[in-house]
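Participant: sequence-free structure coming up:
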């Protein structure tokens, strides 16, 4: 029989494998992505341009850095559940297969990174976004019953939002430890649910008209839920990107 391998040698091999795996997990930014160095005087201006350019390029996925396509952006969770609101929304809704169109078509975007607090912030304005999903709904809007199952179309107009990611640097990579989205302005909301009341067009048109007439109250009722769900989803997307790209590759060495 061959002599047994010493435990210390096994431990050393395990550590080497872990170190090699960690070092190999970092990849460079795509060559078409702009780089910014934290030491440059116009860093946040550079970062703003870099983020704008990168999002414009997300009309297709970049799997090498764990970035999905944003045209459309498909929610990575199969089912989203929205509860009733405190005012006019007295229904619960299930949304499946959520797709968002026009995320690359913002009208303005500003980005900044505070290296003292490790907070990355973006302010984005969208002239229009288009959400499509398979819905199931049952309850009331105001005093009107609403019930159905089919395809929903939701189009926010003139939407402004602030996104913040609180980061933590560990093993030469950033991690997202908290993410928030705040909708700071909404100019309008077009709402259409197909196949309400088992396809009863008269009832369906009446309820969709009521939804559109009361869009602001509906949005205010559901705003906190939308913010929480989207902050979690986009926080996870950004975190997966940070898993691939090191802090120094993103921002240069401290």
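Facilitator: Noted; the coordinates are in hand. It should be emphasised that the depicted structure is a prediction, and the values quoted were computed from it without experimental measurement.

Participant: please count neighbours and contacts with C-alpha atoms only from this point.
Facilitator: Noted.

Participant: who touches residue 111 in this structure?
Facilitator: Contacts of residue 111 were listed using CA atoms under 8 Å, 6 or more residues apart in numbering, and they are 44-45, 47-48, 51, 120-123.

Participant: how much space separates it from residue 48?
Facilitator: Distance of residue 111 to residue 48, computed by CA to CA, to the nearest Å: 5 Å.

Participant: shared neighbours, those two?
Facilitator: Counting by CA under 8 Å, 6+ apart, nothing touches both residue 111 and residue 48.

Participant: that older thread, write a PyMOL command that selects only the buried members of the contacts of residue 111.
Facilitator: To isolate in PyMOL the members of the contacts of residue 111 that are buried, counting by 16 or more other CA atoms under 10 Å, one can use:
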select buried, resi 44+47+48+51+120+121+122+123
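
Participant: next one for the comparison:
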């Protein structure tokens, strides 16, 4: 009877753990000579799987839309000399990203991957004071992003986990376009003129706030990724 009980408990625990990963969730082997290509495929597939529902067993929230309660972008150096504060952001397009390459240096514990997002959009409430030239990214086409994540290991309950030490993000859109509602107390003519100026000169304005924008969004994506790495031990991230 005791033996049957032990076997039953083992089967339950094992099946409960394996259910953490969806059946079609791809994982790679560190020993795979083509590890980079495996990671590229696995990440892209994971983004699609997470989609609008998330994967609760892996502590991954929905990413399409990705909800962000608040975001603050540091001021630029020339045209955009003000701090931009946004609340209740809804970001769409992330799950449709194509992963162009990926690499994991297991010795240095540095993971990099490059994505291309065809249509990246966000809607939010905004509170911007200062100069009138302001540039939040409302919509972007073909956004290339390079994500560089540095890990350190920590031990909990006799298991090792990756803890994100730093998350760096590099963004490069092919086109940005913005839209503000309620500018100049509803004066549509003045609002349209301002928006045309911003959208006609989006490149200079984007470059001006690029550093602050990248730092702000790196924190958003770091928070999402941390949920996964804080939940899944290192030994279970990769296949043995």
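Facilitator: Yes, it's here. All figures in this text were calculated on a predicted structure; none of them were measured in a lab.

Participant: ranges for the helices of the second structure?
Facilitator: Chain-ordered helices for the second structure, with DSSP state H as the definition, fall at 2-18, 35-50, 188-200, 202-229, 234-237.

Participant: how far off centre is the first one?
Facilitator: The chain centre lies 36 Å from the centre of helix 2-18 of the second structure; the measure is CA atoms, centre = their mean, to the nearest Å.

Participant: next one: the shortest one
Facilitator: Going by CA atoms, centre = their mean, the spacing between the C-alpha centre of helix 234-237 of the second structure and its chain's C-alpha centre is 21 Å.

Participant: same check on the third one?
Facilitator: Centre-to-centre, helix 188-200 of the second structure and its host chain are 30 Å apart (CA atoms, centre = their mean).

Participant: give me the mean deviation of it from the first structure.
Facilitator: Averaged over the aligned pairs, helix 188-200 of the second structure sits 0.9 Å from the first structure after superposition, using mean CA distance after the TM-score superposition for the first structure.

Participant: check the shortest one too.
Facilitator: With mean CA distance after the TM-score superposition for the first structure, helix 234-237 of the second structure departs from the first structure by a mean of 0.9 Å once superposed.

Participant: residues in contact with that helix?
Facilitator: Looking at what lies outside helix 234-237 of the second structure - CA under 8 Å, 6+ apart - the contacts are 27, 159-162.

Participant: and which of the contacts of residue 111 of the first structure is nearest residue 17 of the first structure?
Facilitator: residue 120 (32.6 Å; CA to CA).

Participant: alignment lookup: residue 37 of the second structure to the first structure.
Facilitator: For residue 37 of the second structure, the aligned residue in the first structure is residue 45 (criterion: TM-score structural alignment).

Participant: which residues touch that match?
Facilitator: Under the criterion of CA under 8 Å, 6+ apart, the neighbours of residue 45 of the first structure are 111-112.

Participant: coming back round to it: for the helices of the second structure, give me CSV that also has distance to residue 134 of the second structure.
Facilitator: Formatted as CSV, the entries for those read as follows, by distance: least, CA to CA, whole Å:
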stretch, distance to residue 134 of the second structure
helix 2-18, 48
helix 35-50, 31
helix 188-200, 8
helix 202-229, 8
helix 234-237, 42
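
Participant: surely residue 68 of the first structure touches residue 54?
Facilitator: No - if you go by CA atoms under 8 Å, residue 68 of the first structure and residue 54 don't touch, sitting 11.9 Å apart.

Participant: translate residue 240 of the first structure into the numbering of the second structure.
Facilitator: In the second structure, residue 240 of the first structure lines up with residue 227, judged by TM-score structural alignment.

Participant: go ahead and confirm that match touches residue 57.
Facilitator: No - here residue 227 of the second structure does not reach residue 57: they are 10.5 Å apart, not a contact under CA under 8 Å.

Participant: identify the farthest-apart pair in the contacts of helix 234-237 of the second structure.
Facilitator: Using CA to CA, those reach their maximum pairwise distance at 27 and 159, which is 19.0 Å.

Participant: settle it for me: which of the two has more neighbours?
Facilitator: Neighbour totals were compared for residue 27 of the second structure and residue 159, and residue 27 leads with 17 against 11 (other CA atoms under 10 Å).

Participant: in the first structure, what residue corresponds to the more buried one?
Facilitator: Under the alignment (TM-score structural alignment), residue 27 of the second structure maps onto residue 35 of the first structure.

Participant: pretty sure its match contacts residue 50?
Facilitator: Yes - Residue 35 of the first structure sits in contact with residue 50 when judged by CA under 8 Å, with a separation of 6.7 Å.

Participant: burial check on the match of residue 240 of the first structure, number of neighbours?
Facilitator: Other residues within reach of residue 227 of the second structure, judged by other CA under 10 Å, total 15.

Participant: which residue sits closest to it, ignoring its sequence neighbours?
Facilitator: On the basis of CA to CA, 6 or more residues apart in numbering, the spatially nearest residue to residue 227 of the second structure that is not a chain neighbour turns out to be residue 59, at 5.3 Å.

Participant: which ones are touching whatever residue of the first structure lines up with the one you found?
Facilitator: In the superposition onto the first structure, residue 59 of the second structure corresponds to residue 66 when matched by TM-score structural alignment. The contact partners of residue 66 of the first structure, taken as CA under 8 Å, 6+ apart, are 237, 240-241, 244.
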